[in-house]
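> Just to be clear, the model below is a prediction. Sequence and coordinates:
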Amino acid sequence: MHRGEETKPAWKTTELAVYLLSVIGVLIASNAVGDGAGNNGGDYFAADKAWWYITLLTIGYLVSRGLAKAGSRTRDDDPRVNN
């Protein structure tokens, strides 16, 4: 009987794609919002706030991968594992 690896490799998951698109979206939004100089305001979406959201996204991604590896098995053949 062939036992599969615990989970798919990270690059084969939709979580990775969603994570990367979310990070890119946060960076674009932070850059596009502007500094609010014309409205006597400050930077509404400063870099420190953008990196805070990226940190939260990273923690969420790591937790989701940890939960995925918590006991599920895949029947996917990974050429790096099967010789």
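All right, it came through fine.

> Every contact and neighbour count from this point should use C-alpha atoms.
Noted.

> Let me see the ranges of the helices in the protein.
Taking DSSP state H as the test, the helices found in the chain are 14-33, 47-68.

> Who are the contact partners of the residue nearest the centre of the chain?
The centroid of the chain falls nearest to Tyr19 when counting by CA atoms, centre = their mean (2.3 Å). By CA atoms under 8 Å, 6 or more residues apart in numbering, the residues touching Tyr19 are 57-58, 61.

> Equivalent analysis for Leu16, please.
So Leu16 contacts 10, 61 (CA under 8 Å, 6+ apart).

> how many other residues sit next to Gly71?
Using other CA atoms under 10 Å, Gly71 has 9 neighbouring residues.

> same thing with Ser30?
Ser30 has 20 nearby residues by other CA under 10 Å.

> Check it against this one:
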Amino acid sequence: MSAATPAGYPESGAPRSTYTAERPATRETVKETKPSYKTTELMAYVAAVVAVLVASAVVGDGASGVDRFPADRAWLYITLLTIGYMVSRGLAKCGAGQGDDRRA
């Protein structure tokens, strides 16, 4: 059997500081990332998509009559850009809650 402290809590348990009212009464808020429409990631993504579409429309048939930048390749590049944008937003959201919530 373990000895009890003057407050009546066992000494082998958690430290007394966890039982006392030393914690702040306010709840800490987690800082969230910016909304996606306020980031430069979105602006860069939209600019890249527009550039791919314009390049696909402007680059026409070559001297041999073959389209050098067909629409299917342009849409593939847009799909890859979209995947990259989604991954970058996911990484931004993933690390959002790790600011002040870790204590030593």
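Looks like it arrived, so ask away. The structure displayed is predicted, hence computed values, not measured ones.

> So for Glu5 of the first structure, which of the helices of the first structure sits nearest?
With respect to Glu5 of the first structure, and counting by CA to CA, the nearest of the helices of the first structure is helix 47-68 at 11.9 Å.

> what inclination does that closest one have with respect to helix 14-33?
170 degrees (axes from the mean of the first three to the mean of the last three CA atoms, to 10 degrees).

> Pull up the aligned stretch in the second structure for helix 47-68 of the first structure.
Under TM-score structural alignment, helix 47-68 of the first structure corresponds to residues 71-92 of the second structure.

> For stretch 47-54 of the second structure, grab the matching residue range in the first structure.
Mapping stretch 47-54 of the second structure onto the first structure (TM-score structural alignment) gives residues 21-28.

> how close does the matching stretch sit to the second structure?
On superposition with the second structure, the mean distance recorded for stretch 21-28 of the first structure (mean CA distance after the TM-score superposition for the first structure) is 0.2 Å.

> ok now that stretch, how far from the chain's centre?
10 Å (CA atoms, centre = their mean, to the nearest Å).

> neighbouring contacts of it?
Contacts to stretch 21-28 of the first structure, defined as CA under 8 Å, 6+ apart, come from residues 50, 53-54, 57.

> Tell me the buried residues within those residues.
Neighbour counting over the contacts of stretch 21-28 of the first structure (16 or more other CA atoms under 10 Å) leaves 50, 53-54, 57 as the buried ones.

> Please tabulate those in a markdown table, including the columns distance to Gly34 of the first structure.
Converted to a markdown table, these look like this (distance: CA to CA, whole Å):
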| residue | distance to Gly34 of the first structure |
| --- | --- |
| Ala50 | 13 |
| Tyr53 | 17 |
| Ile54 | 19 |
| Leu57 | 22 |
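
> need the contact list for the counterpart of Tyr37 of the second structure in the first structure.
Aligned by TM-score structural alignment, Tyr37 of the second structure pairs with Trp11 of the first structure. The contact partners of Trp11 of the first structure, by CA under 8 Å, 6+ apart, come to none.

> Please tell me how far Trp11 of the first structure sits from Arg65 of the first structure.
Using CA to CA, to the nearest Å, Trp11 of the first structure is found at 11 Å from Arg65 of the first structure.
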